[in-house]
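S.K.: Need the 3D shape of this:
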Amino acid sequence: MCAQSLEFQNFSQDVEVDVSDDRLTSIEGGELYGQLSNRLIIKTHSMTDKYSLESLAEGICDCRVQVSALYASPRFNYFVVSVPLEAVSTVVIKELSEKSEVLLVQPDVLLIRNRSSQNELSGNIQREPSPLSSIMPFWNVQGIGQVGNTREVRIAIIDDGFDFTHGDLSHVDVAFAYDVERQSFDVMPILPVDGHGQRVAGVIFGAHNNQGPDGIFTDARLIAIRQTKQWTSHTLLALSVAARAGAEVINCSWHSESLMQPVADIVNDLAKWGRAGRGLPIVFAAGNKGKVISINEHEAAIRSAIVVGALDQSFQIASFSNRGPFVDVYFPGSKLLSTNVNNKYGKYSGTSFSAALATGYIALLIASNYEISLAEINNKLSLLAWKK
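M.R.: Okay, here's the model as predicted:
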């Protein structure tokens, strides 16, 4: 694709980006660095199916297209439409947007993901008491009741991979596993750097075996979703798969460097209507830049999400933790012991691990009272909230 500008809307704001070698280099009102693909993200009315959208898109693009469903609800649908790269243009986006069936059109953009992990220590790690030994008395978490005979709870983790051969994770009951990139059921990490999901899983599910981390809810069932690239289409599909697989809480211990409206749409829809109308809690890490989160900055600015910041070892807001009115609650996030790849352990800091602890806590609330609503969960979290 030759150098040009590309225009579309995001949160009803006109966005103009420069495109060179299929890469986005800037965005009005801020900086955005990403990559462009031959795909369009299209939001339609709920009655529009993939076949009618395919016919509509082919008429405008004057070429064959491929349509795949990403998310469906009684309120709207999201599709990804593959077209020739030259059809990803302002003209095509505008013509599609003007159709009565269509509510929103955006290019499918690859953004940078912030995994919200800060520093780490690995190697021969001396085991210390679980962080729960200090968390539980401080917040009286034990008051939520005994979990032993309650209904099973499914926790979804969307992250970069999971190795269940690890001694502290081999017991995990995996209800469903899916890799949104390879479209397979294998969620093993591929690259040496793909260990973030492993660490998040250890905080939640780690076996109480006097070796590694004592997970906050080892008996929950896991929906493991592998996603390493922050394409809008991948995020929408990951959230959709998690919800359809029966997740009672979704952990996203990360955020990208910008917020795309389709992601906010689905988070808002699930938060209101998920879990059979009770509201599906979707947990995002606040991020580790030590600043106040601004409106629509990234996923941690979605009001309906549960956004978690980090406390240091003195139960003060960690210096690295993002903060401000978008942060709902703070959990410990400094030098927590967890699992790593290759059957190893490490100590990690970051809001990723605060979000993992919060996810486990929310799952315990649901296990204790399956009828609990998202509003009631938020109310209980507000009782734990540290200084904002």
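S.K.: CA only for contacts and neighbour counts going forward, please
M.R.: Noted.
S.K.: where do the strands sit along the stretch 151-300 of the chain?
M.R.: For the stretch 151-300 of the chain, the strands defined by DSSP state E, counting those that start in this stretch occupy 154-159, 173-179, 221-226, 230-231, 249-252, 255-256, 282-285.
S.K.: swap that for the stretch 1-150 of the chain, please
M.R.: Assigned by DSSP E, counting those that start in this stretch, the strands in the stretch 1-150 of the chain fall at 4-10, 13-20, 23-27, 34-44, 66-72, 77-82, 102-111, 113-114, 120-122.
S.K.: Check the ones you listed for me and report the most buried one.
M.R.: Scoring the strands of the stretch 1-150 of the chain by mean neighbour count under mean count of other C-alpha atoms under 10 Å gives strand 77-82 as the most buried, with a mean of 24.
S.K.: list the helices and strands it packs on?
M.R.: On a contact count with 3 or more C-alpha pairs under 8 Å, 6 or more residues apart in numbering; DSSP states H and E, strand 77-82 meets strand 34-44, strand 66-72.
S.K.: Now the second one, please; I'll put the structures next to each other:
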Amino acid sequence: MYFILKSHKGGCFLLLKYFNWNAINVYFSLAACLFIAGLSAQPTANSVCFNSNKERVTLSQYNNDFLIDETGSKYAFNKKIIIQSLLSQKAVYELHNQITRVQAIAEVNHGTVYWVTPKQEHFFDVFSALTAHQGIISVEPDIAPVRKLLRANHKVQLKEVYSKNSLLSSLKPPFCDSPVNRVRVAIIDDGFDFSHTEFNELAVLLEYDADEHVLDASTTGIVDYHGTQVAGVIAAKQDGIGVEGFAPTSELIAIRQVSTWTSSLILAFHVAKLMKADVVNCSWVLPFLSDITAVVIKDLASSPHRPVIVASAGNNRQKACEVNKLSELESVVVVGSINKVGNLAEFSNYGQCVDYYAPSSVKSTSLSGYANFGGTSSSAAIVSGIIAQLKACGVAQPLSQLHLFENIKPAHSVLNFRAKESTKKHY
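M.R.: Here you go, the predicted structure:
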């Protein structure tokens, strides 16, 4: 199966003149950019305006490599543009004579998501022209918050770690003896080491690197370990040795994605859709979510096979709605952590954007053999594994069965001593 990016390099003609910032007839689609932090100001030629969390965001050029918002937060930008449109790839290419390449990175219910490469010196001209074009549904820059994707693991003391079988037994899983379905689990994370003995019976359907666009999800260094730990919780073989996964008969889709580039996130989720994943695990926190990314995630969740997307709440001891923008999506199941007595773990994020709480601090596979794996990363992986195994046992609505597990707690049942909050999922 080939789904590597396609491109079109045909001829082009000038369809739109460069945007004239001094013209009296300013394009209405940029009108919202006039209001920043309550002040009215026309954007300069070196700024972009687009939607994030259904709010209008303006980023101005900081230097050649970074954009900056009104709060001072910096975003790397690669001089590329992401659009959602009903136009064909060729038609998009011909919208501006400074566009050098157009690549389709996702198909959604309402159009196609394209990755547009303009000549770098004309990035802002092309962005303005695409924003003003009626055939374009949404336009945004391809950016990355200036920090790595935050893996939601938490360092734990050895005394806190569940033994290899204690977690399985304490959860008292009502699993079937013989699975009736083959379930596909996509893990979007950093690198994977499938040479580990716990995976020698595992069916890995695909390895894909959404940053490098290659069919390989292997680890690239000693810090590239998180995906291997998540995979162990979900799919390590059950043989009474080492550790045991919750869904060892799963077919794995390993998607390596370590950056926060919007284009890579979109591609990662679309690969999960193309591979017909039944469960998608995201054991990480996303500090910034563009509207097009949200569209792609919701499109994945609404696929005919109805995959369950599971994400970590995060380990900041804060409201998940404010820290992890994935948690605001109704189509994402958000998992926080509880301690051994069933109360909110002291490190876990919390609030109305969290759906379930699960145990944490487990032993899992690692690059060196086995290691402690904590935080809401492990909690999300546990829930993903349980959902996958329920699906394998023929349960059509696995979320409705989570209450049968002794230590999987609906959010409303977890004792939270922290301040109440009223933010709710709104996407």
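S.K.: before we move on, the earlier item: relative to residue 207 of structure 1, which of the strands of the stretch 151-300 of structure 1 is closest?
M.R.: The minimum distance between residue 207 of structure 1 and the strands of the stretch 151-300 of structure 1 falls on strand 173-179, with 12.0 Å, by C-alpha to C-alpha.
S.K.: For the closest one, give me the average deviation versus structure 2.
M.R.: After superposition onto structure 2, strand 173-179 of structure 1 sits on average 1.1 Å from its aligned residues (mean C-alpha distance after the TM-score superposition for structure 1).
S.K.: List of residues touching that strand?
M.R.: By C-alpha atoms under 8 Å, 6 or more residues apart in numbering, the residues outside strand 173-179 of structure 1 that reach it are 154, 184-187, 219-227, 245.
S.K.: repeat that for 7 Å
M.R.: Residues from elsewhere that reach strand 173-179 of structure 1 (C-alpha atoms under 7 Å, 6 or more residues apart in numbering): 184, 185, 186, 187, 221, 222, 223, 224, 225, 226, 227, 245.
S.K.: What residue in structure 2 is paired with the third one?
M.R.: It refers to residue 186 of structure 1. Alignment note (TM-score structural alignment): residue 186 of structure 1 maps to residue 216 of structure 2.
S.K.: any idea how far residue 47 of structure 2 is from its match?
M.R.: 36 Å (C-alpha to C-alpha, to the nearest Å).
S.K.: Quick one: residues contacting the match of residue 186 of structure 1.
M.R.: When contacts are counted by C-alpha under 7 Å, 6+ apart, residue 216 of structure 2 touches 207, 208, 209.
S.K.: burial count for the last one?
M.R.: Translated: residue 209 of structure 2. Residue 209 of structure 2 has 23 neighbours, counted by other C-alpha atoms under 10 Å.
S.K.: Then the second one?
M.R.: The local packing count at residue 208 of structure 2 equals 22, with neighbours defined by other C-alpha under 10 Å.
S.K.: Tell me which residues touch the closest residue to it other than its chain neighbours, please.
M.R.: The shortest distance from residue 208 of structure 2 to any residue other than its chain neighbours is 4.4 Å, reached at residue 215 (C-alpha to C-alpha, 6 or more residues apart in numbering). Residues near residue 215 of structure 2 by C-alpha under 7 Å, 6+ apart: 207, 208, 209.
S.K.: One more pass at 8 Å, please.
M.R.: 206, 207, 208, 209.
S.K.: what about the second one, how many neighbours?
M.R.: So the one you mean is residue 207 of structure 2. By the measure other C-alpha under 10 Å, the count of residues near residue 207 of structure 2 is 19.
S.K.: How much space separates the aligned partner of it in structure 1 from residue 367 of structure 1?
M.R.: Residue 207 of structure 2 maps onto residue 177 of structure 1 when the alignment is built from TM-score structural alignment. Noted for residue 177 of structure 1: a distance of 21 Å to residue 367 of structure 1, by C-alpha to C-alpha.
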